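[1] from the sequence below, what's the structure:
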Amino acid sequence: MNHGHDLLKQPIPLLIRKLAVPTSVGYFFNTMFNVVDTFYGGRVSTDALAALSLSFPVFFLIIAIGAGISTGATALIGHALGEGDGEGARRLACQTVSFGLLHGVLVGLLGLYLAPLLFTILGAKGEVLDLALQYMTTIFSGSIFFLVNYVLNSILTSTGDSRSFRNFLVSGFFLNLVFDPWFLYGGLGIPPLGLPGIAWATVLVQALGNCYMAVRVRQSGMLSRFRWRELLPDRRAYWQLAKQGFPSSLNMMTVAIGIFVITWFVARFGSDAVAAYGIATRIEQIALLPVMGMNVATLALVAQNSGARQWERVVEVIYSALRAGIILMACGTAAAFFGAGLLVRLFSSDPEVVRIGISYLRIEAFVFIAYVILYTSVAVLQGLKRPVFPLMIGLMRQIVLPIPVFYLLAVVLGWGLYGIWWGIFIVTWTGALTALYYVIRLAAQLNRREAVSPRPPGEGQG
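    This next block holds a predicted model:
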């Protein structure tokens, strides 16, 4: 069975680079995929651009379910591999696939049913509401393809393979460059589909990705002796996946709810504010790409090394990831602050949209390092199969604090949009420092555990 990089032996900084760089490159192209969608949405109309911005928190529900299941599966399969239980890891991989298929169907059905309510809560009306519903109806119809790619990637990531998903995301970007204008404007037998055409392009790319990722998982050896009956739900495996995946999904859903909350407050200031916020968050995603790569690397490394009970290496992962992330994000902070005007103008020439986007980025730039601390801490805890505390942090950061803080600053004190931007700053740093305190204490406990009962050389490294 090919397990990619030897996550239990090679130097930690080297492994972080090997895992994080392909992931970051992949997520860069995934973000550019979304930028292309935003570009063509803006060519349709300002209402279409606002509809895309409003669709993101709804679309994020799919991401939350997929990422949660993927995180739980990576932790479980990585632990099994670290313990030397290759057959157990293979069985978990089979169950992960069926678990993802089942939830892909459920997410699609629930999304189609709830989308009108969700957009109404967000304040969408008229043409913006119609366009948002057209877009998300297509996306939810293809949600199973998104979920399958997430679970297949979790299997590969647990073995140390982050290149396959990168290859899919890079290829998907270039396919989207062709599909978006084709489906939007029509041609070669395809009628002009308008904004829903952008959604159909996304679904088609995901479906093609399923084919490639399935081949790569098969080649990895994890499903080399795959039998269809192994997809039948196993109560114990499903419980393990649910116990690890659902808190992670709920944590991601708190992000979706947090986006709902922010968008609801921003929408009170008009469609220009919503469009500006949508553009600025796309730019923010690009700046945070290195963090996302290290997040995946941290999860995989902590999972396997904790499974092998190599606690000294787990602690080294924590501090190496934090150090590298903070250095990178210091550069990102400078770029976002000083280049805010240039970056926002790449997506809109509307003076009001540009003004609002700049105001957001110049405050949000100083939150980037908080995201490094927060995401790394969460990845460590998930890799250690401790997903509940990250959920508590998520609830505090996305729901408990934002509503009163935004209301106080934006409404009571009359700061308007600046109250929302500074509210994000305060809430994110509060969550980051809380998570950091918890993880530093945990690292001290792991160091003591290593001193008391170090792992015998070679044990459990199958």
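[2] use CA for all of it now, contacts and neighbours both
    Noted.
[3] could you say which helix or strand holds Lys9?
    Element membership of Lys9 [criterion: DSSP states H and E] is none; it lies in no helix or strand.
[4] give me the neighbour count for it.
    13 (other C-alpha atoms under 10 Å).
[5] show me what contacts it?
    In this structure, Lys9 makes contact with no residue, judged by C-alpha atoms under 8 Å, 6 or more residues apart in numbering.
[6] ok, it to Phe406 distance?
    Using C-alpha to C-alpha, to the nearest Å, we find Lys9 at a distance of 47 Å from Phe406.
[7] before we move on, what about Gly258?
    Separation of Gly258 from Phe406 (C-alpha to C-alpha) stands at 11 Å.
[8] which SS class is Val36?
    helix (DSSP: H, G, I helix; E, B strand; the rest coil).
[9] burial of it, as a residue count?
    Using other C-alpha under 10 Å as the criterion, Val36 is surrounded by 18 other residues.
[10] would you do the same for the sequence below? I want to compare the two.
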Amino acid sequence: MRTHRLGWPAWVRPADIADLLRLSVPIAFTRMSQMLMAVTDAVVLGQYAPGELPYILNSWLPMGVSLGLGLGILLGVQVLTSELLGIGREKESGRIFRRGLWTSVWLGILLMAVVYFSASALFTWLFVDIAPPTEVAVSVDPHTVAESVAGVTRILSYGMVGFMISTVCGYYLEALRRPLLVSAVMYFGVFLNVIIDLALVGGFWGFEPMGAAGVAWATTGSRLLITILLLVAVILLTPAFRKSPASPENEAKRQLSVGTGTAISNVAEWGGFNLTYVIATWISLAANSVYGYAIQIMGLCFMFYLGIATATSVRVAEAYGRRNLTEMRDAGRLGVAATLVMGVALGVVLIVFNNSLAGFLVKDDAVINGVHLASGIAALLVMVSFVTVFDGLQATASFALRAQEIVWSPSLIHIGSFFLVMLPSCYWLGIVEGRGAQGMMEGVFVGVFTAGILQTLLLEWKTARQPSRRAV
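    Just a heads-up that it's a prediction; the model follows:
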């Protein structure tokens, strides 16, 4: 391996670290804006209607799976644009964006229809037909839970097309190294979302409080504005709608195939995590709330990792476009190392400030069915400090693999880890062993640990142990 002065490995060159930070920091803040919407929604509900948090959390099962599918399929826009940027031909990238834009429109319409019309049947099946006989069935009418969740889901589905279009715009701008612009637009959306939340959930400015439904309308409305602003930025500042040379053979197929594997992984990860909300609701509404708030903080931490993962993916894709195997290996290793450092830092914050974070999420006296929410959340955040490290590793390693067009192996690891390991572990520890929200988080740790270790080992084997072989 090439080394520097003082014996440092080649992949920790100051220039490479600076490049990773220059990309990852704004991307992390951009991605965090998406999670901040969910967190602010949860905080406002925690202050004004804590009992309705399970309705929002469970509504993200069909929404999360759909969005994860779309985010994956559309990822090819970012990867192929990064490759062109890496060889100095970014002015030809308009055809890639336009292909992704049309895909986003049709995909958004299709997914909106599926989510809207299936919501009632899906949640009736989950909370009425197959729900095990637990505390929640006694304390609240399962039909009420099912219909409340379905109503929130239908409102959220209206924003599906906008979410898909804004995703393509964001991917394209980031690949052209304009992440700060995307960050600015997204945080304006977060600000707008908070204002609408206060009006429709908190009852500010004379509005009638709507609880979880108000949160759904806030998310849908703010997403529409984000979409318009990002689309205007793409039109004015990029070659998106300028004439491009004819695409090389199989470019369209490559654009779809790179994202298809990611889509499958997203469905596994997002679907798996959102199904854990259903399992937590089967235990009790209190368990769902405690576990759900802890997962919201875990999701906020994941945005830091996602910034590192996306930046690593861009750097690996640029090296892949140049067919420089050494740079590909170094970029992947630097991403993994940065993830570990970030994991330690975030873990310390969660352990030291667990009580303060819990108090921020819900009122100190918030109680559901005799369960004190703040103390339960604080206890889970200590465990989240360990879980989140492996969540970051699985993201960074899988992104680095897909940037080299290694698609299916990471997807299979995600499917196995989240569906075959995490969900059964959550059910067993949370319900069968009666460990409640604590058992749910322990089950998540088992699944995420499996994914993180396997993805990292696969990255090292593919890109470091076979340096003379082109990644396939």
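[11] please state their TM-score.
    With the length set by TM-score structural alignment, normalised by the length of structure 1, the two chains reach a TM-score of 0.86; 438 aligned residues with a C-alpha RMSD of 2.9 Å.
[12] of Gly258 and Phe406 of structure 1, which one has the most company?
    Summary of the neighbour comparison: Gly258 of structure 1 and Phe406, criterion other C-alpha under 10 Å, with Phe406 having more neighbours (26 against 22).
[13] show me the contacts for the more buried one.
    Listed by C-alpha under 8 Å, 6+ apart, the contact partners of Phe406 of structure 1 are 265, 419-420, 423.
[14] now, which of the residues you listed lie within helices?
    Taking DSSP state H, the ones among the contacts of Phe406 of structure 1 that sit in helices are 265, 419-420, 423.
[15] in those, which residue is surrounded by the most others?
    For these, neighbours tallied by other C-alpha under 10 Å; top is Ile420, 25 neighbours.
[16] how big's the offset between stretch 99-119 of structure 1 and structure 2?
    For stretch 99-119 of structure 1, the mean distance from the matching residues in structure 2 following superposition reads 1.1 Å, by mean C-alpha distance after the TM-score superposition for structure 1.
[17] kindly apply the preceding question to stretch 47-59 of structure 1 instead.
    Following superposition, stretch 47-59 of structure 1 is found to deviate from structure 2 by 2.1 Å on average (mean C-alpha distance after the TM-score superposition for structure 1).
[18] could you give me the residues in structure 2 that that stretch aligns onto?
    Under TM-score structural alignment, the alignment places stretch 47-59 of structure 1 onto residues 51-63 of structure 2.
[19] what's the match for Tyr438 of structure 1 in structure 2?
    Tyr438 of structure 1 maps onto Leu458 of structure 2 when the alignment is built from TM-score structural alignment.
[20] ok so its match is a strand residue?
    No. According to three-state DSSP, Leu458 of structure 2 belongs to no strand; its state is helix.
[21] tally of neighbours for it?
    The burial count assigned to Leu458 of structure 2 is 17, neighbours taken as other C-alpha under 10 Å.
[22] could you do Ala246 of structure 2 as well?
    Residues lying near Ala246 of structure 2 (other C-alpha under 10 Å) number 8.
[23] need the three-state assignment for it.
    Three-state assignment for Ala246 of structure 2 (three-state DSSP): coil.
[24] redo the contacts of Phe406 of structure 1 as a markdown table? Include distance to Pro387 of structure 1.
    Conversion of these to a markdown table gives the following (distance: C-alpha to C-alpha, whole Å):
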| residue | distance to Pro387 of structure 1 |
| --- | --- |
| Phe265 | 29 |
| Gly419 | 32 |
| Ile420 | 29 |
| Gly423 | 26 |
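[25] hey, where'd the strands end up in structure 1?
    For structure 1, no strands are identified by DSSP state E.
[26] how about Gly108 of structure 2, what's its partner in structure 1?
    Residue pairing (TM-score structural alignment): Gly108 of structure 2 is matched to Gly104 of structure 1.
[27] ugh, wrong one, I meant Gln404 of structure 2
    Under the alignment (TM-score structural alignment), Gln404 of structure 2 maps onto Leu384 of structure 1.
[28] and Ala263 of structure 2, by the same measure?
    Under the alignment defined by TM-score structural alignment, Ala263 of structure 2 corresponds to Ser249 in structure 1.
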